[in-house]
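J.: Got a sequence here, can you build the structure:
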Amino acid sequence: MKPIRSLCLSAILLLLFSNSIHAQTEKTLITPAQDAKWWKKAVVYQIYPRSFKDSDGDGIGDIKGIISKLDYVKSLGIDAVWLNPIYASPNDDNGYDISNYREIMKDFGTMADFDLLLKEMHKRGIKLIMDLVVNHSSDEHEWFQQARSSRDNKYRDYYHWWPAEKGKPPYRWSFFDVNSEAWKYEAQTNSYYLHYFSRKQPDLNWENPKLRNEVYDIMRFWLDKGIDGFRMDAFQFASKDTTWPELPKGYEKDIIKYYGVGPHLHDYLQEMNREVFSKYNIMTVAEGAGSSPADAMKFVDPARKELDIAYHFESVDIGNSLLEFGLNKYKAIFSKYDTEFKDKGWLAIFMANHDQPRMVSKFGNDTPQFRAISSKMLSTFVMTMRGTPFYFNGDELGMVNIRFDNIVDYNDVDTRNKYEQIKNAGGDLKAYLENKKQTSRENGRTPFQWDATANAGFTTGKPWLKVNPNYTTLNEAEQEKDPNSVLHYFRKLAQLRKDNTALVYGNYALIDPENPSVFAYTRTLNSKTILVVLNFTAQEVAYKTTLKMAKSRLLLGNYPISKNKESQTLRPFEAKIIAIQQ
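T.: Next up is the predicted model:
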């Protein structure tokens, strides 16, 4: 028996040695960009709390409402929730004007509610990412209340001030102010304060190390509770050129270049990482990361030790619709970013959020004939492109723009103030409202459509924003019953991404780049290649590829009965995900 035992032992050692070599070989094929961080593999689901689910009948979504729907959220196959601000706020800009960073807005509930939300999310394996809004605070924050009281107050330098005796401050344009002036006069101290956004959102002075340390303490407060990361809202504007140079004519067209990414922004982020982020296993997201792929890389190059994921806007800043913008220009955006990020850094992939109209209304076709099929096609793109998918609540149902007719229906400070600007200038208000039907960010903020009961099952009271009238047929309850619904297709996509590492880490290569109707690309990891083909039009179209399709396998398609997998003709808004056997 001894020789047999020796042979067995030799075989085991050989097998272990072989597996070790195989593991080393596999490892050598993983690039720095494929370093397995949890947030690279995650699917992120964005919840706009005011519109998700109301638990108490006041017409405003709240934390308890979210808790009541966590099993639904879990069923989607997502890994993390990005939650829009729930901090204490007078709500001038729907929570993006924070009056206390350590308290919960009363509309949303209590800190005990939040603690339960976090516990219940983690129980279900869902991570929680919070919005952190620290380019500005509310003018009702205690810091600003103190700062405006006296030029000698210890909080004075927490904000940017311009003494009136120096004359009128250098002109700066405000995103939200009805008069478009970013300097607001304060009589009590005969000074102007800076607000890039609403006059109720004074900009914080990041030049002040005391202010920075206050913010770091706020971050630790939430991270020590156990949250899993931050999305840094509007932080690209935190560093200002405080010499206040004169800006060239037309600078508003390239606003980030002149308003954002100031001289010390990356110094602040590196300090933030050193003091806070590096001590936690979290995900950090750079909203509006510069104005070019090279700019975006500076935020997330691992060697720089700043943030993790670049959430750039070039792919959504395309005007009213993709149809007008042109698919080839759209493809070029993703290709140039992928070239920059091929070997390091990481990107967010998204087509909608709380500041955008509905995904299918902007990038697809929201008519009854094509809404569902184009919604599925767009979801296919978000879930298969290289980067971490960020998916906005309601898009998994194919919710569409509400298209308000009257300014009184809008709650958005940006929309209301721009309306007043045009009105004061004698402009064309009718044309403005017509444009907002397609472009308003409140199209994406209408209440979630849960079922066909009153107010779509969102609330038993009067909703803070009108519910889309189509809720009687377009809702979650109806789609749960239909195996071919947009909702069930999204779940299949989420599972497919989990089952195919190539869709997470695989290299991206554009196929048939000049095709004006089809976005086709491969995702390749080691020896596995997956082909994704997407028809962005309402017509039947063809695409070209030199890939050998004979032994290919259809992994998922958005039509119930698919054509032959080898066919290079696509039906309207058809999407196919194909495993290629070379």
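J.: C-alpha only now, for contacts and for neighbours.
T.: Fine.
J.: Tell me the gap between the longest helix along the chain and the middle of its chain.
T.: Counting residues, the longest helix found in the chain (DSSP state H) is helix 2-28. Relative to the chain's own centre, helix 2-28 is displaced by 46 Å; criterion: C-alpha atoms, centre = their mean, to the nearest Å.
J.: Using the neighbour-count criterion, name the buried positions in it.
T.: Of the residues in helix 2-28, none count as buried by neighbour count, 16 or more other C-alpha atoms under 10 Å.
J.: Would you mind measuring from L378 to L322?
T.: Noted for L378: a distance of 12 Å to L322, by C-alpha to C-alpha, to the nearest Å.
J.: want to put them side by side, so please do this one too:
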Amino acid sequence: MTITFKTNSEDSWWKKGIIYQIYPRSFKDNNCDGVGDLKGIISKLDYLEWLAIDAIWLSPIFSSPMEDFGYDVSNYTEIHPLFGTLDEFDELINEAHKRNIKILLDYVINHSSDQHPWFKESRLSLSNSKKDWYIWKNPKSDGSPPNNWISLDQGSAWTFEKSRNQYYLHSFLPCQPDLNWRNPEVREEMSNVLKFWMDRGVDGFRIDMISWIIKDEDFRDDPISESYNPKTNTPYEKLEHVHSSNRPERFDILKEIRSTIDEYPNRVSIGEVNYFTPLDKLIKYYGEENNLIIDLPVNFRILYLPWKASIIKDFVDSYDNLLPKYAWPNYQIGNHDRPRVVSRIGEQQAKMAAMLLLTLRGTPFIYNGEEIGMHNIEIQSEKMQDPLEHKQHGFGRDPFRTPMQWDSSKFAGFSEEKPWLPISEDYEIINVDKQMNDPFSFLTLYKRLIELRRKYSTLSLGNYKSEKLKNNSCFVYNRIFKRNHCLIALNFSNSEQSLEIVKIKGKKILLSTYLDRQEELGSNILVLRPNEGCIIIISN
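T.: Below you'll find the model as predicted:
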């Protein structure tokens, strides 16, 4: 098969764009069952248009037993009734497009649910039409699993199926059997899934867990990690996962996926790689200039790095310098799998993180609720709904998946009935309605940052260059596009910092995270208050 590829142009919408992640269960409940739904999202499109985001990425909305809240798909071309119907999805597409908002779907490709008809048939025998649609292996002579692979569930990656007298592979939960991407029939069917949704107007996909899609053909044991410490590491970290994931053949599969997506104009591909993928390996997911693979391999690093100016600067410098000319960076400071940024680094630093996110070179991802400063909510373990909490105490993700806080009415305007997860006790203060009318709120800061990103092309398309400082408490960088030049200065400390920057005398501060200064600077000395970030216009 001959595969041809398109190249990314400077005007690709997602280069200037801002992608807003919606966790559908927690965004807005329209039918009063305590769970968010498609109609609820439609009802809030005017808000998202006001915020001026470019695209919505929806976490999974497909039919699912919800053992992993949608990442266990039982039908890739149906909407789960909890969220709505295909007609309502079509309405969402149409209403979003009217507002120039694009819709991106989560494409869960490594595994399906064990309740998917494909797996139900596959598990029946060794002779059915779906017998090789999943990864099956015979037991060892003693009846034990085929090899030592460990799942993200922390146990064996293999579960025995009596009807076949074989084990099936699941890199995640046992209810999530891995699809066999070496099977051409699987690849064709999953390609048809993409076409089904793009025919309905979907503008792109966030492709889930792309590092795992192909396994070692000989199913060799993963080697033991030399750095493993049972006191500090999880069972999964005991092994170096060189055979169970990150296989070189994955790029061939991703190229086929890219080819299908490129049959439709102006679509974007976003790839979820392993959170700790080294930069040199992350960059391989972009492909080559005339042979692109993934538009945006997701960069998770800031979610895990220590929040220090020098560390963040060194990472951004390395990331930006390593990217080839045709590759475009991306950043996020939060998502549905990580604690809220306010809970990680504090409210004031979270405001500065917002300025970082929306002024770095690259596509920013905003996780719903981030723009109003939502924080983690303490939920007792026995009341957690996330299956991960019941497998590993303390690992549940419910505290940062709680319902969006819209106003000060009962249940924060999310629903008229008790929500599926509790609402924060301070929702009367932290909500969209209240912050829209507060000139010093989180939401006002996000709104102003996005407005500046729209107004000044240098903040969306400009080159990045950091400043060398003797002060290790601050991170200062430039964005330059043609003759336009902005400088961003961020104080990562809780104390006032004074910086000498030669070019700033007579220049104007466009925005402070304190939202209270826009003065012209009288000297080359910039004084930053504790936890303050500033954008300065150097030339326009």
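J.: sorry, back to before: average distance between the next helix or strand after the longest helix of the first structure and the second structure?
T.: Once helix 2-28 of the first structure ends, the next helix or strand along the chain (criterion: DSSP states H and E) is helix 38-41. In the superposition with the second structure, the average deviation recorded for helix 38-41 of the first structure is 0.7 Å (mean C-alpha distance after the TM-score superposition for the first structure).
J.: The second structure: matching residues for helix 38-41 of the first structure?
T.: Counting by TM-score structural alignment, helix 38-41 of the first structure falls onto residues 13-16 of the second structure.
J.: Next, the residues that contact that stretch from outside, please.
T.: Outside stretch 13-16 of the second structure, the residues that touch it by C-alpha atoms under 8 Å, 6 or more residues apart in numbering are 54, 266, 268, 328, 362-363, 460-461.
J.: And for stretch 550-558 of the first structure?
T.: 373, 376-377, 489, 493, 565-566, 574-582.
J.: Tell me the buried residues in it?
T.: Result for stretch 550-558 of the first structure [16+ other C-alpha under 10 Å]: buried residues 552-554, 556-558.
J.: list the helices and strands the longest helix of the first structure packs on?
T.: When contacts are defined as 3 or more C-alpha pairs under 8 Å, 6 or more residues apart in numbering; DSSP states H and E, helix 2-28 of the first structure packs onto no helix or strand at all.
J.: What about the contacts of stretch 13-16 of the second structure, which are in helices?
T.: The members of the contacts of stretch 13-16 of the second structure that map onto helices under DSSP H are 460-461.
J.: Filter the contacts of stretch 13-16 of the second structure down to the buried ones and hand me the ChimeraX line.
T.: To isolate the buried ones among the contacts of stretch 13-16 of the second structure in ChimeraX, judged by 16+ other C-alpha under 10 Å, type:
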select :54,268,328,362,363,460,461
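J.: Serialize the contacts of stretch 13-16 of the second structure to TSV and add fields for distance to K383 of the second structure.
T.: Listed next are the contacts of stretch 13-16 of the second structure as TSV, based on distance: C-alpha to C-alpha, whole Å:
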residue	distance to K383 of the second structure
D54	36
N266	43
V268	38
W328	41
G362	39
T363	36
S460	43
L461	45
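J.: right, and out of the contacts of stretch 13-16 of the second structure, which lies closest to R123 of the second structure?
T.: Nearest to R123 of the second structure out of these is V268 (C-alpha to C-alpha; 34.9 Å).
J.: For the equivalent of that closest one over in the first structure, give me its contacts.
T.: Using TM-score structural alignment, the partner of V268 of the second structure in the first structure is M283. Applying C-alpha under 8 Å, 6+ apart to M283 of the first structure gives the contacts 39, 129, 228-230, 308-309.
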